[in-house]
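K.L.:
Turn this into a model:
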Amino acid sequence: MNTNINNIKIFSNLDDCTLKKIYQASDLKKFKKNDLLFAEKEKLKYIYLLVEGVVALYKPNKTDNGKKVLFILGPGEILNELIFDNEPTPLSCEFLTNGKILRVPKTFLNELMKNNFTLCTSIITSLISRQKRMIHQMKTSSPSITVDRQLAFKLWKLAKDFGKSTNEGTEINFDLSITYLAEILGNKRETISRQVKVLVNNSLINLHKKRFIIKDSEKLLEYFKTENKN
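P.N.:
Purely as a prediction, here's the structure:
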């Protein structure tokens, strides 16, 4: 069976016969860094599943042409489960790296779900997991938490999810500008730039050409936790 199918989380518990049906009905698409997969208010005919790369799901901000980044997702994730309600997608999705998408027709997957309890359960589990993640993000970005510690936690989490080991520490394995980091945290670029310098001066992180390196993940997480104990 094609590994593109096997590595998708919502398909991980399906039998080979079902996986073969999905494989035959779907296709694989390649994308480049900064490509837009879909835009807010689009009517989508496909379910998109990330095979390779890193993407961001975000809500465009029309007042300043910016965005509020809600999720950074890696391989194995379903990107648009919200379209099962037949409404236009409320979010946009863009690639932060080169990547590949497995594209499954929505009508096909809907028919498959009618007689496949395991698939239904997997998609419901994905929805619940995404909701829990959103709630946790709200807690870690509370106004009661100083911006430097919000930043510390976000960088720790990104390194945990997308990090690779280097001689300096754990490098977040995609380009991340100060501007984009500000859009993730929902703050001004100038504020985030100052707080990055705070973490650098505390010898917790390094920044080289849009690549963040976490020098010691445990110390960075402790930096975040310390403020919350006060």
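
K.L.:
Please count neighbours and contacts with C-alpha atoms only from this point.
P.N.:
Fine.

K.L.:
Which helix in this structure has the most residues?
P.N.:
Under DSSP state H, the helix in the chain containing the largest number of residues is helix 117-140.

K.L.:
chain center to that helix, what's the gap?
P.N.:
Offset of helix 117-140 from its chain centre (Cα atoms, centre = their mean, to the nearest Å): 13 Å.

K.L.:
All the helices of this structure, residue numbers only.
P.N.:
In the chain, the segments counted as helices under DSSP H are 3-6, 16-25, 106-114, 117-140, 147-162, 178-185, 189-201, 217-229.

K.L.:
do you know which of those helices lies nearest residue 66?
P.N.:
Across these, the minimum distance to residue 66, taken as Cα to Cα, is reached by helix 178-185, at 7.4 Å.

K.L.:
May I see the buried residues of that closest one?
P.N.:
Buried residues in helix 178-185, defined by neighbour count with 16 or more other Cα atoms under 10 Å: 178, 180, 181, 182, 183, 184, 185.

K.L.:
of these, closest to residue 8?
P.N.:
For the buried residues of helix 178-185, the closest approach to residue 8 (Cα to Cα) belongs to residue 184, at 25.1 Å.

K.L.:
quick one: the closest one from residue 84, how far?
P.N.:
Distance from residue 184 to residue 84, counting by Cα to Cα, to the nearest Å: 26 Å.

K.L.:
before we move on, what about residue 178?
P.N.:
34 Å.

K.L.:
sorry, back to before: out of the helices of the chain, which one sits most buried?
P.N.:
Mean neighbour count (mean count of other Cα atoms under 10 Å) peaks for helix 147-162 among those, with a mean of 20.

K.L.:
this one as well, want them side by side:
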Amino acid sequence: MNTTNIDFLKNIPIFSDLDDETLQKIYKSGLLQNFRKNSVILSEEDAGSAMFFIVEGKVKVSRSSGDGKEVILAILNESDFFGEMAILDGMTRSATVTAVEDSKLFIIQRAEFLELLRNFPEVSISLLQELSRRLRAATMKIKALSLKDAEGKVATVLLQIADEVGKIRQGIVEIDDLPYQQELANMAGTSRETISRTLHSFAKKGMIELEGSKVKILDYEKFKELYGQ
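P.N.:
I've put the predicted structure just below:
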């Protein structure tokens, strides 16, 4: 069996315990689709007809606030998935998902994914574990953002991104591609000006280093101790 075309499925946590034969069946049940940077993949209130897995690239999950501003709920990366809520409850999409960079997605239609859950309990359990992790993280983030001042909110978002995509080396966490300041502001529930001012304040205090879209948290454990949830 040629396993090259299923290698990306092995990196998706909810499929990691499945054998190659089963992964081949999953691969045949879906399709690969490319999305250009800034393309809207799905919109809030759309019908939920498919499940999406990120093969390459990065997407943002967002909602519109009451005053029309974008609120970024999450940044998802390679091997992450989205679209599960509407698949499971049959309701409309709860958020908009946009490609942050050119991305390749693996898409499984609702009927095929529900059949997969029925046939493979281990996938269902892995999915529930991931949903629980996301709910716990979202609850902690909401609590943190509601209690902290502007500096604390920015730090919370930095820590979230560091945990998701940061590379740690000798106590230093490197984030290679920090989101734009407006996107950080939308994640933290503050303004772009506050993001800029706070990042430069952190840099001046020797907590971080800034270089274009790259940022280093110079003493990750200390930073987490000061601002962690």
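
K.L.:
Would you pull the TM-score for this pair?
P.N.:
Comparing the two superposed chains by TM-score structural alignment, normalised by the length of the second structure, the resulting TM-score equals 0.86, with 223 aligned residues with a Cα RMSD of 2.3 Å.

K.L.:
circling back to that earlier point, where does the longest helix of the first structure end up in the second structure?
P.N.:
Against the second structure, the aligned range for helix 117-140 of the first structure is residues 121-144 (TM-score structural alignment).

K.L.:
neighbouring contacts of the matching stretch?
P.N.:
By Cα atoms under 8 Å, 6 or more residues apart in numbering, the surrounding residues in contact with stretch 121-144 of the second structure are 13, 14, 15, 17, 116, 117, 118, 153, 156, 229.

K.L.:
now do 6 Å
P.N.:
Among residues not part of stretch 121-144 of the second structure, those counted as contacts by Cα atoms under 6 Å, 6 or more residues apart in numbering are 14, 117, 229.

K.L.:
what's the mean deviation for it versus the first structure?
P.N.:
Average distance, stretch 121-144 of the second structure versus aligned residues of the first structure after superposition (mean Cα distance after the TM-score superposition for the first structure): 1.6 Å.

K.L.:
Compute the inter-axis angle for the longest helix of the first structure and helix 147-162.
P.N.:
Between the axes of helix 117-140 of the first structure and helix 147-162, defined by axes from the mean of the first three to the mean of the last three Cα atoms, to 10 degrees, the angle is 150 degrees.

K.L.:
got a list of what the residue nearest the centre of the second structure touches?
P.N.:
The residue at the geometric middle of the second structure, judged as the C-alpha nearest the mean C-alpha position with Cα atoms, centre = their mean, is residue 76 (2.2 Å). Neighbouring residues of residue 76 of the second structure by Cα under 6 Å, 6+ apart: 58, 59.

K.L.:
What is the aligned counterpart of it in the first structure?
P.N.:
Under the alignment (TM-score structural alignment), residue 76 of the second structure maps onto residue 73.

K.L.:
Going by distance to residue 32 of the second structure, which of the contacts of stretch 121-144 of the second structure wins?
P.N.:
Using Cα to Cα, residue 14 comes nearest to residue 32 of the second structure of these, at 18.1 Å.

K.L.:
And for the alignment partner in the first structure of that closest one, the neighbour number?
P.N.:
Per TM-score structural alignment, the equivalent position to residue 14 of the second structure in the first structure is residue 10. Applying other Cα atoms under 10 Å, we find 22 other residues in the vicinity of residue 10 of the first structure.

K.L.:
Then the one 3 residues further on?
P.N.:
Residues lying near residue 13 of the first structure (other Cα under 10 Å) number 14.

K.L.:
ok, now residue 103 of the second structure?
P.N.:
Residue 103 of the second structure has 22 neighbours, counted by other Cα under 10 Å.

K.L.:
Compute the distance between the aligned partner of it in the first structure and residue 156 of the first structure, please.
P.N.:
Under the alignment (TM-score structural alignment), residue 103 of the second structure maps onto residue 99 of the first structure. Shown here: residue 99 of the first structure relative to residue 156 of the first structure, a distance of 23 Å by Cα to Cα.

K.L.:
Please apply the same query to residue 18 of the first structure.
P.N.:
When residue 18 of the first structure is compared with residue 156 of the first structure (using Cα to Cα), they lie 38 Å apart.

K.L.:
same deal with residue 131 of the first structure?
P.N.:
Counting by Cα to Cα, the gap from residue 131 of the first structure to residue 156 of the first structure is 20 Å.

K.L.:
Same question for residue 139 of the first structure.
P.N.:
Shown here: residue 139 of the first structure relative to residue 156 of the first structure, a distance of 15 Å by Cα to Cα.

K.L.:
for residue 57 of the first structure, same thing?
P.N.:
Summarising the geometry, the distance separating residue 57 of the first structure from residue 156 of the first structure, computed by Cα to Cα, is 19 Å.

K.L.:
close enough to count as contact, residue 189 of the first structure and residue 179?
P.N.:
Yes - distance between residue 189 of the first structure and residue 179: 5.4 Å, which falls inside the contact criterion (Cα atoms under 6 Å).
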